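Colleague: prediction below, plus the sequence it came from.
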Amino acid sequence: MSIVLVVNSGSSSFKYQLLDMTRQAVLASGLIERIGQPLGAGTHTVVFPPAAPGEAAPTVLDATYDRELEIPDHFAGFRVMLQAFAEHGPSLDECAPVAIGHRVVHGGARFFEPTLITPLVEINIEELAVLAPLHNPANLAAIAAARHAFPDVPHVAVFDTAFHQTLAAPAYTYAIEKDLAARHRIRRYGFHGTSHKFVSEAAAQFLGRPLEELKQIVFHLGNGASVTAIDGGRSVDTSMGFTPLEGLVMGTRSGDVDPAALFQLGRRAGLSIDELDELLNKRSGLKGLSGFSDMRDVLAGRERGEHDSTLAFDVYVHRLRAYAGAYLAQLGGVDVISFTAGVGENAAPVRAEAMATLGFAGVRIDPQRNAVRSHGIRVISTDDSPVTVLVVPTNEELEIARQTLQVAAG
């Protein structure tokens, strides 16, 4: 078996998955959270394989184990994870990882592919923390803990920004004074790259068409949301920019706002830079408009006829349509449009309304197909639609594991 452990770390938590890449199947997953708080928590789930065709259903279903204890730092978190594997399985002696894959949020303009982690790479990730102060330090903390726990296997960094390193200069350049921008590395980087890469490749494979021949638009709609124009497997434009704040309306983030509005709030409302940062990142988006950050709550409020929820939904969809139109122009037409992540995969009204005005571009949604929910890739456009519209469940952990294994094997 080719076993890969994937780690996705935040400042006070980390998620992990142990994958058998021979079968591309999850063996176990878990979450270590509330790191550094008085009482931390660990959740570990052992995944049992489904029955093979013709076999009886397994007598044991997936098993989840929870515990609460003090977890002062990421090193302690990894000890909790290792103990969970030892007590509940699968055994890391029998299923020893051949490599560890780490999600790293920001690779700047330096990292454009998955990279074997060395002390020099760690220094670079730390230096790039100025561009992602909430993420890169947490990623480094998990890398240090993982290298201590697994010192004899390669560790690979997979960067959220890497997929967007194919953006051309006109797409990534902001029209501000060029020397100042260069000194402070102000440019558009893009995020959610691992998901956009996975979904665009999965869509091509599902349709049985060469990736290199397809023009695609991928909507990654979760609590964070972004859309990417992909031509022949290459990102050519994306909605998130210097940070993940730019672009679409999100759960708590505003997306695009006229910068002069912030000047006004600073001068007239007396908001500081930190207060403006909190406003746009934590108190805006769907939450700022409706009081709800979860699209499910917004949709329920809309069904009840609540004005604020209806407006929040309409603003959200308006921005989706605006970017869809822009990327149709950038690509010169589109072959495939895909929806992914929590909202994209589950909110049929969002998909229907986002596509409702694109008939001129050959987009025709089948209402019955759009209403169906399933766990796999599915077509939601009509059979005669010139543009194929898909729902594609994303799997960032699997994509990280694939890239990790390629680096480790090479």
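Modeller: Perfect, thanks for sending it.
Colleague: going forward, measure contacts between C-alpha atoms and count neighbours the same way
Modeller: Will do.
Colleague: show residues contacting stretch 361-368.
Modeller: 333, 352, 355-356, 358, 380-382, 384-389 (C-alpha atoms under 8 Å, 6 or more residues apart in numbering).
Colleague: one more to weigh against that first structure:
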Amino acid sequence: MWTLVLNCGSSSVKVALLNPDSGAVALTALAERLGQGGAALRLDVGGEPRAVALAGGSYPEAFAALLRELDALGLRSDVSAVGHRVVHGGETFSAPALITDVVLDAIRACSALAPLHNPANIAGIEAARTAFPDAAQVAVFDTAFHQTMPEVAYRYAVPDAWYRQHGVRRYGFHGTSHAYVAQEAARMLDRPLAELNLVTAHLGNGCSVCAVQGGRSVDTSMGLTPLEGLVMGTRSGDVDPGLHDFIARQAGLNLDQVTAALNRESGLLGVSQLSNDLRELEAAAGRGHAGARLALDVFVYRLAKAVAGMAVALGHVDGLVFTGGIGENAVAVRAATLARLGILGAGVDDSANARAVRGVSGTISAPGRLTTLVVNTNEELMIARETARTLGA
């Protein structure tokens, strides 16, 4: 039997049809530009890509096209469950949940915490319940893994009423990825996860680090929203909270405009004034582009600083894990980060580091230094596994 994994965004749906036990993938798909012109469903079945135009560009139309493809492959009746990535579960959800009307209402109640994400997740859930009425539907939350953080790690030093009445606290994100790569790291090291203290670094257009103690998140860099923490592709990461008022007065911006700039015009893009794509920045820095060089240096410095900070939560660090599009491929970024982490005993094996790209996992640390791994994340497989585990329970 197969599990269909759905990751629904505001204008896209990522799809994977997997066997949660073997990890076999029967189909992957991406419906993009939903609600816009030129919407299409792009599929890959057995390494053969093709596209299906979506004239109306709606979620129901995308799911109808997906159903036709599954029917053509003879797989529709084999879909026993649908696993949904849901960005924010607030304090309500500390584990995946079988989706009922009550659960769906609770996800809606968390929408104020993730107004750009949860409504899209909900639209996908509603479309999937219509498209697959006989399949069990499970929500897997980005925030759930971090619900094991102690209060000292998740509370902000703000008026207590803000937390009690409005849920203002640190939640963390990328939980599915952090959980998956921690498990994979333990397998690669042939050590029980329960005995390991790991720092996992998920680095892509969005970036976060996590302190994983015995398989449980005890601290992470993202907070109330995915804007807190590391420098990212277009997100600022940590800034002085007084910045909002200052730049609003100086530049004549309103709160929405400041928030939008910190989310969409900052990070690598803002510093470099060139691109949010790290590959482009590395090429430009090699040609002498000062903004690109500065953006890379700021990214690495803030990353190393955050990794070292996670050691406070762990007491000692047994291993560091790089993952995500940047973490799995940016050889120079990994080397530069480890060069700044001498305080943790880090050191890089240049040959091993150079080999760990394009899907190659492995150890990249020099002998006798802090064990450092590159692990390819697989959030879709983790969601499928969590879906199966939830239904089994």
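Modeller: Cool, the structure landed. The structure displayed is predicted, hence computed values, not measured ones.
Colleague: superposing both, give me the TM-score.
Modeller: For this chain pair, the superposition-based TM-score is 0.97 by TM-score structural alignment, normalised by the length of structure 2; 391 aligned residues with a C-alpha RMSD of 1.2 Å.
Colleague: just the helices in the stretch 51-200 of structure 2 please.
Modeller: Secondary structure of the stretch 51-200 of structure 2, counting by DSSP state H, counting those that start in this stretch: helices at 59-73, 101-109, 118-131, 151-154, 160-166, 175-189.
Colleague: quick one: the lengthiest helix in structure 2 aligns where in structure 1?
Modeller: Once structure 2 is assigned using DSSP state H, the helix that runs over the most residues is helix 290-314. Matched against structure 1 by TM-score structural alignment, helix 290-314 of structure 2 falls on residues 307-331.
Colleague: mind listing what's buried in that stretch?
Modeller: 308-321, 323-324, 327-328, 330-331 (16 or more other C-alpha atoms under 10 Å).
Colleague: cool, stretch 192-211 of structure 1 as well?
Modeller: Result for stretch 192-211 of structure 1 [16+ other C-alpha under 10 Å]: buried residues 192-204, 211.
Colleague: so which bit of structure 2 is stretch 224-239 of structure 1 matched to?
Modeller: Going by TM-score structural alignment, stretch 224-239 of structure 1 lines up with residues 206-221 of structure 2.
Colleague: over to that stretch now: how far is its first residue from its last?
Modeller: 11 Å (C-alpha to C-alpha, to the nearest Å).
Colleague: go on, stretch 29-39 of structure 1?
Modeller: Start-to-end, stretch 29-39 of structure 1 (C-alpha to C-alpha) is 21 Å.
Colleague: which element, helix or strand, includes the aligned partner of residue 250 of structure 1 in structure 2?
Modeller: Here residue 250 of structure 1 is matched to residue 232 in structure 2, going by TM-score structural alignment. Taking DSSP states H and E as the definition, one finds residue 232 of structure 2 inside no helix or strand.
Colleague: hey, where'd the strands end up in structure 2?
Modeller: Counting by DSSP state E, one finds strands in structure 2 at the ranges 2-8, 12-18, 25-32, 40-45, 48-53, 79-86, 97-98, 136-141, 197-203, 207-213, 216-220, 319-323, 362-363, 371-374.
Colleague: how much space between the most centrally placed residue in structure 2 and residue 219 of structure 2?
Modeller: Residue closest to the average C-alpha location in structure 2 (C-alpha atoms, centre = their mean): residue 174, at 3.5 Å. Separation of residue 174 of structure 2 from residue 219 of structure 2 (C-alpha to C-alpha): 12 Å.
Colleague: same thing with residue 180 of structure 2?
Modeller: Using C-alpha to C-alpha, residue 180 of structure 2 is found at 16 Å from residue 219 of structure 2.
Colleague: what does residue 103 of structure 2 give?
Modeller: From residue 103 of structure 2 to residue 219 of structure 2 the distance is 26 Å (C-alpha to C-alpha).
Colleague: more crowded one of these two?
Modeller: residue 219 (31 against 16; other C-alpha atoms under 10 Å).
Colleague: surely that one and residue 153 touch.
Modeller: Yes: the pair residue 219 of structure 2 and residue 153 passes the contact test of C-alpha atoms under 8 Å, sitting 5.9 Å apart.
Colleague: spit out the contact partners of residue 320 of structure 1.
Modeller: Residue 320 of structure 1 touches 248, 354, counting by C-alpha under 8 Å, 6+ apart.
Colleague: can you find the partner of residue 81 of structure 2 in structure 1?
Modeller: So residue 81 of structure 2 corresponds to residue 99, using TM-score structural alignment.
Colleague: so that match touches residue 4, yeah?
Modeller: Yes: with contacts counted by C-alpha under 8 Å, residue 99 of structure 1 reaches residue 4, the gap being 5.3 Å.
Colleague: what touches both of those two?
Modeller: What both residue 99 of structure 1 and residue 4 touch, as defined by C-alpha under 8 Å, 6+ apart, is the set 404-405.
Colleague: before I go, just wanted to say thanks for your time.
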